[in-house]
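> predicted model, plus sequence, below.
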Amino acid sequence: MVSKAVVSTISLILVVGVALAVVAFVHHKNGTKSAGENLSPSMKAMIDICGMTDHQEICQKSLSPVAEKGSMDPKEFIKAAIQSTINELSKSMNFTDNLVKNVSSSARLIKMGLDDCKELLQFAVEDLQSSFSMVDDNDLRNMNDTEKDADLKNWLSAVISFQENCRDEFQDAPEYQSLMTKNLQDASLHTDNALAIVCNLGDILKYFGLEFNIKPSGGRRLLSEDGYPSWLSASDIKVLALQDNGRIRPNVVVAKDGSGQFKSIAAALATYPKNHRGRYVIYVKAGIYDEYIIVQRDQKHVFIYGDGARKTIVTGNKNYRNHKTQESASFSVLGNRFMAKSMGFRNTAGPEGHQAVALRVQSDRAIFYNCRMDGYQDTLYVQAYRQFFRNCVISGTVDFIFGDSATVIQNSLIIVRKPMDGQFNTVTAQGRARKNETRGLVIHNCRIVPEQELSPLRFKIQTYLGRPWKEYARTVIMETTLGDFINPAGYHVWNETSFALETCSYLEYANRGPGANTNRRVRWKGVRVINRREALKYTANYFIHAYYWLKGTGVPYLPTFR
């Protein structure tokens, strides 16, 4: 309590001091200027930078050590913002550790939630460290609309996602949810500030008399002479070239009948070499694999392919009754640059299982091609980072595509199933929590249809395109066929409240079919039909920067419109 009081006092003194400094810039009515002109250039820079954030007092406290040193290097201010976030998040991790030690062993779900929080916050710290290194190692003038700029915003957005995920672990335990919310409050505000500063990098450089280095047209070298992205390793290119010709040579083969090296996918993943570089290819022969798979964070560049989405299937039935939502997943991906082709993922808990995830993706630059995800509520958890789905089938009932990633789903079939009695269907529940997050869900050139069992009841059982899970939820549906069973209102409130109705975004462009008529859509501020120019921002090349990582993978995609 004493330490909190001291911090509060110091914060108050700082706020008052900064407020007086700002006032000092204001002209008096008689036209004279006050002593504020004597503020150092670095202190003025700090005030200007923090003016771009929503939590200015916290920002000024974070950046004041840089200003006090008289630095006029914008890189030092940005690094200070990120470092202060790391410090706050480390405190949150220590608090979570203490909670884990003190929780009763009989409170299994609470302990499970706390363990998940520890892991999520550790991932957040790692992303912050990557962000710090990115700023430290690069000339900020070269980060205008580049892969590095996209990575930086992606990592900081993921930090927010993980903090929100941690809080969500305790939605049925109000006491612990309140504890974690208070515990993460300072870290959340610092993260929000850091992301705001990065999103305003151009203005910050201008303040310091700098400008982005604009490369001449055609100067961006995305592809090497062999047609593959320049960031791919030689071994990766070799694997992808083989994929193009249909002659992939896997590292390991999985077969239930014993004709491969392993009978389970878990056993095959266990052979992933430490510090492996390049693709690690796993071929899974046809069969039903009843096992719970996690591709760990250090298992990067895994490519898993099967004999077809209806032939090679990973299945499970964990659900909300005995597991946390993310722990219910039949298949989870944490390692970056994961690829799956011709695979099926399902959760058979049924509608009565409520939250029951078939596939959870927390992998950056993840690709799913010719795959199938079947479940009911919460089928596909697009948890974080950047993801791409092409030629897939996704089925479910309530919020069955949800999460806080930057995800594009293209040329896919989205099947709405029959829910429990008394329920209505919602295709999406996007989880963007802060306005500066580079997150959202884009459904592009797809078809949204009812399953056979729902079809005769499709006008009795209501189906909506989405509802806002978090305050700045953002979903874009474009060039997609919408069936006649889509409720004309389009979107539904969250749990019968007015939550997020002023801040969420539901955007539609050039959709077709009877469900595409927008005349009777809900009259929320962020529900609107957009023009082609605005829609371009949500195409694959722009929204998830697909030109850096999809071209050359052998997976077809629409760079912009169809």
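Sure, I can see it. Numbers count the residues shown, from 1 in each chain.
> hey, let's count contacts and neighbours off CA atoms from now on
Noted.
> contacts only, for D115.
V100 (Cα atoms under 8 Å, 6 or more residues apart in numbering).
> what residues sit buried inside whichever strand or helix holds it?
Following DSSP states H and E, one finds D115 within helix 108-137. The neighbour-count check on helix 108-137 (16 or more other Cα atoms under 10 Å) flags 109-111, 113-118, 120-125, 127-132, 134-135 as buried.
> same question for stretch 235-245.
Those would be D236, I237, V239, L240, A241, for stretch 235-245 by 16+ other Cα under 10 Å.
> how about these in CSV, adding secondary structure and distance to T181?
Putting those into CSV (DSSP: H, G, I helix; E, B strand; the rest coil; distance: Cα to Cα, whole Å) gives the following:
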residue, secondary structure, distance to T181
D236, helix, 42
I237, helix, 45
V239, helix, 45
L240, helix, 44
A241, helix, 48
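> W231: which element?
Judged by DSSP H and E, W231 forms part of no helix or strand.
> state the distance from I197 to V529.
Plainly put, I197 is 30 Å away from V529 if you go by Cα to Cα, to the nearest Å.
> ok, those two, which is more surrounded?
I197 (24 against 18; other Cα atoms under 10 Å).
> that one against D48, yeah?
No - under the criterion of Cα atoms under 8 Å, I197 makes no contact with D48, lying 10.7 Å away.
> dropping in the other structure now:
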Amino acid sequence: MAARIVLTYFLVPFLLSSTIVGYNSDEVMSWCSKTPNPQPCEYFLSHDHRNTPITHESDFLKISMQLALDRAMQGKVNTYSLGSKCRNGLEKAAWEDCLELYEDSILWLTKTTSSKCTDYDAQTWLSTALTNLETCRTGFTEFGMTDFILPLMSNNVSKLISNTLAINKVPYSEPSYKEGFPSWVRPGDRKLLQSSSPASQANIVVATDGSGNVKTIKEAIDAASKRSGSGRYVIYVKAGTYNENVEVGKKVKNVMFVGDGIGKTIVTGSKSAGGGTTTFKSATFGEYP
């Protein structure tokens, strides 16, 4: 389903005091002028109690990532407190999405602050976090409910993440392939994908006709979540039509789904914004926090 979404940015009003809590005001303005959204950068940087020295752009990048993370965590707390203010079921559904999406964004933003995170990884995680917040807003706009809860959620997180993306400045590079697969796909996984008999490689087989271990994909995911160990868990879904909206939780790690091919293994659902479900939750097959 395609929809034309109008996104509205909200900026919490604030005044810059002539007395700067941490950094020198000239230093703050100099660094923040390099970002697409200098105003929130100036405010939150000048009120950053850590006051970490900024000598190089790499220092500014780390601080910007941390500021975005701090503000996202506060945004989640603020969003949670708004639950009791939801006026109806549709607003409640959009609000619940936002809580999940904030949790997800915090996870990705936390990854960017790790010393093991490369610039390329950071660009991916930051982009994902920013997309999550846009998806949060989309839930309200889909239901035509942008007049009450959504303005109360305004907190500058999107602008701070956009600033960090601009500072990171990682150019796009064409992906590399090996044997027809992206280079990051390991040899063992390539063999598994190329196998002519996926059932023999599977940990569990799903079949609507009862010829497998379980009849629904959900049952297979539940089994995967209860397994011991962290090795690859292969779920083979035999040919058939599966009328279910599949949700894979983030705690279900290292799971691979293998079907019988296009037009044979079919997973279909009927959730939509028209039926009272946000697009975020209408996915036929999705991963959720």
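Ah, there it is. The model shown is predicted, which means the values in this text are computed figures rather than measured ones.
> what does A255 of the first structure align to in the second structure?
Under the alignment by TM-score structural alignment, A255 of the first structure pairs with A207 in the second structure.
> measure that match to V252 of the second structure for me?
Taking Cα to Cα as the measure, A207 of the second structure falls 21 Å from V252 of the second structure.
> ok, those two, which is more surrounded?
Neighbour totals were compared for A207 of the second structure and V252, and A207 leads with 20 against 17 (other Cα under 10 Å).
> pretty sure the more buried one contacts K238?
Yes - if you go by Cα under 8 Å, A207 of the second structure and K238 touch, sitting 5.3 Å apart.
> surely V314 of the first structure is in a helix?
No - V314 of the first structure: not assigned to a helix; according to DSSP: H, G, I helix; E, B strand; the rest coil it is strand.
> so how many other residues sit close to it?
24.
> and the gap between it and Q261 of the first structure?
18 Å.
> again, but for H190 of the first structure
Following Cα to Cα, the distance that separates H190 of the first structure from Q261 of the first structure is 49 Å.
> higher neighbour count, these two?
H190 (25 against 14).
> quick one: end-to-end distance for stretch 240-251 of the second structure.
27 Å.
> list the contacts of it.
So stretch 240-251 of the second structure is contacted by 207-208, 216-218, 221, 225, 264-269, 282-289 (Cα under 8 Å, 6+ apart).
> what about 10 Å?
104, 206-209, 215-218, 221-222, 224-225, 255, 259-260, 263-271, 281-289 (Cα atoms under 10 Å, 6 or more residues apart in numbering).
> next one: stretch 239-251 of the first structure
Contacts with stretch 239-251 of the first structure, where a contact means Cα under 10 Å, 6+ apart, come from 226, 228, 232, 234-238, 261, 268, 271-272, 278-284, 303-305, 552-555.
> inside helices: which ones of those?
Members of these lying in helices (criterion: DSSP state H): A234, S235, D236, I237, K238, A268.
> pretty sure the third one contacts K300?
By that I understand D236 of the first structure. No - contact criterion Cα atoms under 10 Å: D236 of the first structure and K300 do not qualify, at 11.9 Å.
> need the overlap of contacts for those two.
In contact with both D236 of the first structure and K300: R277, G278, R279, Y280, using Cα under 10 Å, 6+ apart.
> setting the sequence-adjacent residues aside, check what's closest to the last one.
So that's Y280 of the first structure. What sits nearest to Y280 of the first structure in space, not counting adjacent residues and going by Cα to Cα, 6 or more residues apart in numbering, is V302, at 4.8 Å.
> what does the one you found align to in the second structure?
Checking TM-score structural alignment: V302 of the first structure goes with V255.
> let me see the contact set for its match.
I221, A224, S225, S230, G231, R232, Y233, V234, I235, V248.
> go through the residues you listed and flag which are in strands.
Y233, V234, I235, V248 (DSSP state E).
> need those residues in a markdown table (columns: distance to C41 of the second structure).
Output for those, formatted as a markdown table (distance: Cα to Cα, whole Å):
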| residue | distance to C41 of the second structure |
| --- | --- |
| Y233 | 44 |
| V234 | 46 |
| I235 | 46 |
| V248 | 36 |
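> quick one: which of those residues is nearest to K34 of the second structure?
Nearest to K34 of the second structure out of these is V248 (Cα to Cα; 39.8 Å).
> neighbours of that closest one, how many?
Quick note: V248 of the second structure (other Cα under 10 Å) scores 18 neighbours.
> could you do F77 of the first structure as well?
26.
> for the counterpart of it in the second structure, what are its contacts?
Alignment note (TM-score structural alignment): F77 of the first structure maps to F60 of the second structure. Listed by Cα under 10 Å, 6+ apart, the contact set of F60 of the second structure reads W31, C32, L45, T52, P53, I54, Q66, T164, I167, N168.
> before we move on, back to that, distance to V6 of the first structure added to the ones in helices among the contacts of stretch 239-251 of the first structure, as JSON lines?
Below are these laid out as JSON lines (distance: Cα to Cα, whole Å):
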{"residue": "A234", "distance to V6 of the first structure": "56"}
{"residue": "S235", "distance to V6 of the first structure": "56"}
{"residue": "D236", "distance to V6 of the first structure": "55"}
{"residue": "I237", "distance to V6 of the first structure": "57"}
{"residue": "K238", "distance to V6 of the first structure": "60"}
{"residue": "A268", "distance to V6 of the first structure": "54"}
